[in-house]
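Q: All I have is the shape, not the residue letters:
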């Protein structure tokens, strides 16, 4: 069977320190390396569209939520796991590019809502197609059955982290 970089790392730890239980690296090392490879593929897929991964996240969150009145920036920041200050900078950039617009909140004069423009919605759709193609290429070695099994195996790990 072919070896990957994690197999080689585990062999090196076994040779260097046989008493060390490095077995968690068999899973965690592969998760981290796979995430890095996939992130690079997604960034490359978005580059021709001149979108960062963060910009993609914002415009497709707006598209997915599909709120006619728009979404509060704080909700976008929460879904993107970034600070409100970082979200403001991202929204400023997307607004300058004509992809989003900010409108006053009808219920709270101090607040704004963020909506996709027509150009933003079109770009969000093209970007999602590009990202899903990168995802599909990454997952190509797995059959649909193995993908389903992997998703089921990863779900408790994610739930445990989200609950914590």
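A: That came through fine. All figures in this text were calculated on a predicted structure; none of them were measured in a lab. Residues are numbered from 1 along each chain as shown.
Q: going forward, measure contacts between C-alpha atoms and count neighbours the same way
A: Will do.
Q: Run a quick neighbour tally on residue 42.
A: Residue 42 has 21 neighbours, counted by other C-alpha atoms under 10 Å.
Q: Run a quick check on it versus residue 131, I expect a contact.
A: Yes: if you go by C-alpha atoms under 8 Å, residue 42 and residue 131 touch, sitting 5.6 Å apart.
Q: What is the subsequent helix or strand relative to the helix or strand where residue 64 lies?
A: Using DSSP states H and E, residue 64 sits in helix 53-65. Once helix 53-65 ends, the next helix or strand along the chain (criterion: DSSP H and E) is helix 73-80.
Q: need the next SSE after that following helix, C-terminal direction.
A: helix 84-96.
Q: just the angle between the helix or strand following that next one and helix 73-80, please?
A: Once the chain leaves helix 84-96, the next helix or strand it forms, by DSSP H and E, is strand 100-104. Strand 100-104 and helix 73-80 meet at an angle of 140 degrees, taking axes from the mean of the first three to the mean of the last three C-alpha atoms, to 10 degrees as the criterion.
Q: Presented hereafter is structure B, for comparison with structure A:
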């Protein structure tokens, strides 16, 4: 049986959280199972929900959803001329072509991007940030980074670095489906 997380670090009652309670309940109800992976996966899941809510507050100030922010940010970080094909956007944002089209339609209506035919492919479309879109994403990403910094303020620089390395490793070692 793998080493139990509880045997490595048991929180004091004051430090225990909802995940500790859940794991404890499973230990009582199903002593034949090792619920220790819940310590990690449960916390990552709960953190995802909490972080997503706090991140979206910044996007909403700019009348953007997460996906629209992601598209504008992808175009902006691509460098001048801040233009990508729909396929490149889809690859960078990991959404379906239909989702890209829907988001680009909304961003175009808002005057934040425009589309044009690709010179080498009449069926292909290039999506480019407008000046207004660039101004908006530059301001929004500044607020986004400030928000992320605030959200991580409870960790030291060394802890953030260690967490970064551990999360990268977890991402690289997840079994492929």
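A: Yes, it's here. Just so you know, these numbers come straight off a predicted model, no measurement behind them.
Q: Got a TM-score for the pair?
A: Once superposed, chain against chain, the TM-score is 0.94 (TM-score structural alignment, normalised by the length of the first structure); 164 aligned residues with a C-alpha RMSD of 1.6 Å.
Q: Which positions in the second structure sit opposite the helix holding residue 64 of the first structure in the alignment?
A: Using TM-score structural alignment, the residues of the second structure aligned to helix 53-65 of the first structure are 66-78.
Q: Please identify the buried residues of that stretch?
A: 67, 68, 69, 70, 71, 72, 73, 74, 75, 76 (16 or more other C-alpha atoms under 10 Å).
Q: Quick check: the helix holding residue 64 of the first structure compared with the second structure, mean distance?
A: Here the mean offset of helix 53-65 of the first structure against the second structure after fitting is 0.3 Å, by mean C-alpha distance after the TM-score superposition for the first structure.
Q: quick one: that helix to strand 100-104, angle?
A: Going by the same axes, to 10 degrees, helix 53-65 of the first structure makes 60 degrees with strand 100-104.
Q: for helix 53-65 of the first structure, packing partners?
A: Where contact means 3 or more C-alpha pairs under 8 Å, 6 or more residues apart in numbering; DSSP states H and E, helix 53-65 of the first structure is packed against helix 24-46, helix 73-80, helix 84-96, strand 112-116, helix 118-139.
Q: if we can go back for a sec, how distant is the match of helix 53-65 of the first structure from the center of its chain?
A: Computed by C-alpha atoms, centre = their mean, to the nearest Å, the chain-centroid distance of stretch 66-78 of the second structure equals 12 Å.
Q: Now which residue in the second structure aligns to residue 123 of the first structure?
A: Checking TM-score structural alignment: residue 123 of the first structure goes with residue 136.
Q: What is the neighbour count of that match?
A: Residues within reach of residue 136 of the second structure, counting by other C-alpha under 10 Å, total 15.
Q: what do you get for residue 13 of the first structure?
A: 15.
Q: Next, find the distance separating it from residue 79 of the first structure.
A: From residue 13 of the first structure across to residue 79 of the first structure, the span is 38 Å (C-alpha to C-alpha, to the nearest Å).
Q: what's the answer for residue 30 of the first structure, then?
A: Separation of residue 30 of the first structure from residue 79 of the first structure (C-alpha to C-alpha) stands at 25 Å.
Q: and if you look at residue 120 of the first structure?
A: As for residue 120 of the first structure, its distance to residue 79 of the first structure is 19 Å (criterion: C-alpha to C-alpha).
Q: Looking at those two, which is more packed in?
A: A count of neighbours by other C-alpha under 10 Å puts residue 120 above the other of residue 120 of the first structure and residue 79, at 22 against 12.
Q: The more buried one against residue 98, yeah?
A: Yes: between residue 120 of the first structure and residue 98 a contact is recorded at 7.0 Å, counting by C-alpha under 8 Å.
Q: Which position in the first structure pairs with residue 149 of the second structure?
A: Using TM-score structural alignment, the partner of residue 149 of the second structure in the first structure is residue 136.
Q: tally of neighbours for its match?
A: Per other C-alpha under 10 Å, the neighbour tally for residue 136 of the first structure reads 12.
Q: Repeat that for the one 10 residues further on.
A: For residue 146 of the first structure, the count of nearby residues is 12 (other C-alpha under 10 Å).
Q: Brilliant, that's me finished.
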